[in-house]
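> Structure for the following, please:
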Amino acid sequence: MKKIISSIVAAGAVAAICGFLFIHNEITDRVNPLISRQDMYVQINRNGQHLSPGGTEYTLDGYNKSGEKSEVTFYAGKDLRKNAYVKVSAKGKYVETWEEVKYKDLPKTVQSKLKQ
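Here you go, the predicted model:
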């Protein structure tokens, strides 16, 4: 009987770990060792969603240094300047940091995707 219970517990643990690795959201991506951190570049070309009590959430198209497109969602404590370029350090859907950058500091592959 103890072997059966041990087997069930082990199988449940394996299923939980496998499920954890394949579910993508901010929380799981933050700790998932299989997801690497990468810089994404976005242009503030539309309004963000104002959150209560303060700050703004932006969901924009972003590009990595290879020019591959991906949707990026991040939070800013204020409204960002229209048409500003922002470098977002992300690990999957988890955004670690963001900072405004100049157009000339964007990788060439990203410059061709974003307008000046």
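
> CA only for contacts and neighbour counts going forward, please
OK.

> Need the single longest helix in the chain, by residues.
Assignment by DSSP state H gives helix 2-22 as the longest helix of the chain.

> Residues in contact with the helix or strand following that one: which ones?
As assigned by DSSP states H and E, the chain's next helix or strand after helix 2-22 is helix 26-31. Helix 26-31 is contacted from outside by 20, 21, 35, 91, 92, 93, 94, 95, using C-alpha atoms under 8 Å, 6 or more residues apart in numbering.

> Tell me which entries of the residues you listed lie within helices.
Short answer: the contacts of helix 26-31 in helices (DSSP H) are 20, 21.

> Surely residue 78 is in a strand?
No: Residue 78 is assigned coil when assessed by DSSP: H, G, I helix; E, B strand; the rest coil, not a strand.

> here's the other one to compare against:
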Amino acid sequence: MKKAKLFGSVLAAFVVATAVGILSIHNQLTDRINPFLSEQISYAKVPQGSQRYRNIELYTAGQEKPTMMLKEMTGYDPEGQYVTVQHKGQYVKRVTYVSKEAFLERMPQ
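As a prediction, the model looks like this:
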């Protein structure tokens, strides 16, 4: 009986430690399944002529300073420079290219 209780306690501790470890790592996979992160819409200016973007500063509407740094994302429009990013932490769900006017409309003057 004592061995079963000890085994159950060790197993429970292992499961909790594993869950905490996974949720504290921020990458595309873990952020996608993390139930404590909410989905956000942010805005960014990306380098023109590229479709793979690294270290992109994301802004929330009305914010002067970046709210987070996105390690990597890909796009599909080599002509576009301004994007709306639907994301959950580092996990990018959708990238939408917008005009410069639409981008500046959401940024503080």
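
> and the longest helix of structure 1, which stretch of structure 2?
Counting by TM-score structural alignment, helix 2-22 of structure 1 falls onto residues 4-24 of structure 2.

> and the matching stretch, how far from structure 1 on average?
Once superposed with structure 1, the aligned residues differ from stretch 4-24 of structure 2 by a mean of 0.9 Å; criterion: mean C-alpha distance after the TM-score superposition for structure 1.

> Which residue, other than its chain neighbours, is closest to the residue most central in space within structure 1?
By C-alpha atoms, centre = their mean, structure 1 has its centre lying nearest to residue 93, at 3.1 Å. In this structure, residue 93 of structure 1 finds its nearest non-sequential neighbour in residue 26, 5.0 Å apart by C-alpha to C-alpha, 6 or more residues apart in numbering.

> how many other residues sit next to the one you found?
15 (other C-alpha atoms under 10 Å).

> returning to that earlier point: for the match of helix 2-22 of structure 1, which positions count as buried?
Neighbour-count burial for stretch 4-24 of structure 2 flags 22, 23 (criterion: 16 or more other C-alpha atoms under 10 Å).

> quick revisit: the residue nearest to the centre of structure 1 reaches residue 40, doesn't it?
No: applying C-alpha atoms under 8 Å as the test, residue 93 of structure 1 and residue 40 come out as separate, 11.2 Å apart.

> any common contacting residues for these two?
Joint contacts of residue 93 of structure 1 and residue 40 (C-alpha under 8 Å, 6+ apart) are residue 72.

> circling back to that earlier point, quick one: map the residue nearest to the centre of structure 1 onto structure 2.
Checking with TM-score structural alignment, residue 93 of structure 1 has residue 90 as its match.

> Double-check its match against residue 27; I have them as touching.
Yes: applying C-alpha under 8 Å, one finds residue 90 of structure 2 in contact with residue 27, separated by 5.5 Å.

> Thanks a lot, catch you later.
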